[in-house]
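**Q** after the sequence you'll find the predicted model.
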Amino acid sequence: MMGSAKRGLTAKDLERIHDEHAVAMYRHGLALLRDENAVRDILQDVFLKLAEGRGNSGDAENERAYLLRMVHHAAIDRMRRAKVRQDHASQAPAELFERCPDPDREAFRQRLEQALDQLPEEQREVVVLKLWEERTFDEIARICDIPPNTAASRYRYGLDKLRALLRPVYEEL
């Protein structure tokens, strides 16, 4: 498990955490920020905090949930700073999913990516954590600093919107 807030983690601990959790942390950051470079920056910051012992993991019940919460907070901080600076440079949306060699699957992947982009940020975050990270509503609530019922509601509303947005794709099939 994670070290105390007073001393940093060893290189071996950081390597283990990276090996076990970096993909999930990256996907979560990407769901929030939609910018690969920004996600890499916040992951670097998170691992630096862990290395320096600036993370407070004493109350973390689940290591991955704690790390996803660190990513969540770093992403929110970054978005707030960007809003204050009014830095709204247009960027191509980052891809949450890998490309598929099958043209039909690739078309669906692109439509799903577009549909996720249309969800409000709060709903998109919960949907990605629930479906792709397989987190429980209690874990999502801890990661996002919201009540479990709010997490469940955001998930339900997000799924309803995704169904509506993807209905034409289903009808084509």
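**A** Nice, thanks for sending it over. Numbering: from 1, shown residues only.

**Q** when you work out contacts or count neighbours from here on, use the C-alpha atoms and nothing else.
**A** Will do.

**Q** all the helices of the chain, residue numbers only.
**A** 11-33, 36-52, 63-85, 103-118, 121-131, 137-144, 148-172 (DSSP state H).

**Q** by contact count, what packs against the fifth one?
**A** Right, the one you point to is helix 121-131. helix 11-33, helix 137-144, helix 148-172 (3 or more Cα pairs under 8 Å, 6 or more residues apart in numbering; DSSP states H and E).

**Q** what's the answer for the second one, then?
**A** Contacting helix 36-52 under the criterion 3+ Cα pairs under 8 Å, 6+ apart are the following elements: helix 11-33, helix 63-85.

**Q** likewise the shortest one?
**A** Packing contacts for helix 137-144, counted by 3+ Cα pairs under 8 Å, 6+ apart, involve helix 63-85, helix 121-131, helix 148-172.

**Q** what angle separates the second one from helix 103-118?
**A** This means helix 121-131. 140 degrees (axes from the mean of the first three to the mean of the last three Cα atoms, to 10 degrees).

**Q** what residues sit buried inside helix 121-131?
**A** Residues of helix 121-131 classed as buried by neighbour count (16 or more other Cα atoms under 10 Å): 123, 124, 125, 126, 127, 128, 129, 130.

**Q** one more to weigh against that first structure:
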Amino acid sequence: MIWRKEKKRDQSNKKSGEEAGEVMESFITRWYPDILRYCVWHAPNMSAAEDAAQETFLKLIRYYKEEVEKGKNLRSLLYRIASGVCIDMWRKKSVSEVSLDALAEYTSSEGSSRASGYNVPGEIGQEAGDYEQVMSDMEMRRLVNSLPEEQREIVILRFSQDLTLREIAGIVKLPLRTVQSRLRSALNYLKRGLEQEQEMENKL
């Protein structure tokens, strides 16, 4: 009788473990493309962006595995982890602009990567079609990279990740009004920069 109870308990634990694994797989599949896209903005090349994205999920699995398996909304946390990973990885390195070749590699990427034993999708080009179009303008990238860090991060989250201002406020831990103000200042700066670039082209 005791043996049957233990066997039933083992089967129940196994089922729970399988369900938890499926939840984790689903979570990674859902968010890996977005996090990789975010890391591309901060990385010197595609390989570094992939390393940062995988390290982000390794940290999430290591420290927040239970929360993920319970189905909690960890989107803001995920971006904060990614931000910290990017800062740590390139704090002592000179980070240059991401080349268009690296971006093309990103949008046509095939295959798969792994994070702590969980499958990470590689075929994400179709989901990043609009992103490729936006990122194709090198001058815009240069202007964005010239923004102050506190403004640049908000612009990246808003336009490369399509997050709402309220979601961004939660990620960067700032009041909504502050986020709105910084985004407005950044957009004004970008507008002036683009106008200056256009004027220079017209003079040529």
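**A** Now that the structure is in, tell me what you want to look at. This structure is a prediction, so every number in the text was calculated from the model and none was measured.

**Q** work out the TM-score between the chains.
**A** Put the two chains on top of each other and the TM-score (TM-score structural alignment, normalised by the length of the first structure) is 0.68; 153 aligned residues with a Cα RMSD of 3.5 Å.

**Q** can you tell which of the helices of the first structure is closest to residue 95 of the first structure?
**A** helix 103-118 (7.1 Å; Cα to Cα).

**Q** which other helices and strands does that closest one contact?
**A** helix 148-172.

**Q** and the helices of the first structure: which comes nearest residue 94 of the first structure?
**A** Taking Cα to Cα, helix 36-52 is the member of these nearest to residue 94 of the first structure, at 6.1 Å.

**Q** contact partners of that closest one?
**A** 7-11, 14, 25-26, 29-30, 33, 55, 70-71, 74-75, 94 (Cα atoms under 8 Å, 6 or more residues apart in numbering).

**Q** what's the answer for stretch 74-84 of the first structure, then?
**A** Counting by Cα under 8 Å, 6+ apart, 29, 32, 33, 39, 42, 46, 88 sit against stretch 74-84 of the first structure.

**Q** number of residues surrounding the aligned partner of residue 148 of the first structure in the second structure?
**A** Matched across to the second structure, residue 148 of the first structure falls on residue 176, judged by TM-score structural alignment. By other Cα atoms under 10 Å, 14 other residues sit near residue 176 of the second structure.

**Q** ok, residue 176 of the second structure to residue 92 of the second structure distance?
**A** 31 Å (Cα to Cα, to the nearest Å).

**Q** re the thing from before, how far away is the match of residue 148 of the first structure from residue 84 of the second structure?
**A** 21 Å.

**Q** same check, this time on residue 77 of the second structure
**A** Taken as Cα to Cα, the span from residue 77 of the second structure to residue 84 of the second structure is 11 Å.

**Q** go on, residue 190 of the second structure?
**A** 26 Å.

**Q** can you check residue 182 of the second structure too?
**A** 21 Å.

**Q** which one's more surrounded, the two?
**A** Comparing residue 182 of the second structure with residue 84 by other Cα under 10 Å, the one with more neighbours is residue 182, at 18 against 13.

**Q** wait, what's in contact with the more buried one?
**A** Contacts of residue 182 of the second structure (Cα under 8 Å, 6+ apart): 150, 151, 154.

**Q** what lines up against residue 135 of the first structure once you look at the second structure?
**A** Under TM-score structural alignment, residue 135 of the first structure pairs with residue 163 in the second structure.

**Q** I figured residue 125 of the first structure hits residue 29, correct?
**A** No. Using Cα atoms under 8 Å, residue 125 of the first structure makes no contact with residue 29, being 9.0 Å away.

**Q** in the second structure, which residue is closest to the centre?
**A** residue 35 (2.1 Å; Cα atoms, centre = their mean).

**Q** so what corresponds to that residue in the first structure?
**A** In the first structure, residue 35 of the second structure lands on residue 25 (TM-score structural alignment).

**Q** residue 78 of the second structure maps to what in the first structure?
**A** Using TM-score structural alignment, residue 78 of the second structure sits opposite residue 67 in the first structure.

**Q** which residue sits closest to that match in space, ignoring its chain neighbours?
**A** residue 25 (7.0 Å; Cα to Cα, 6 or more residues apart in numbering).
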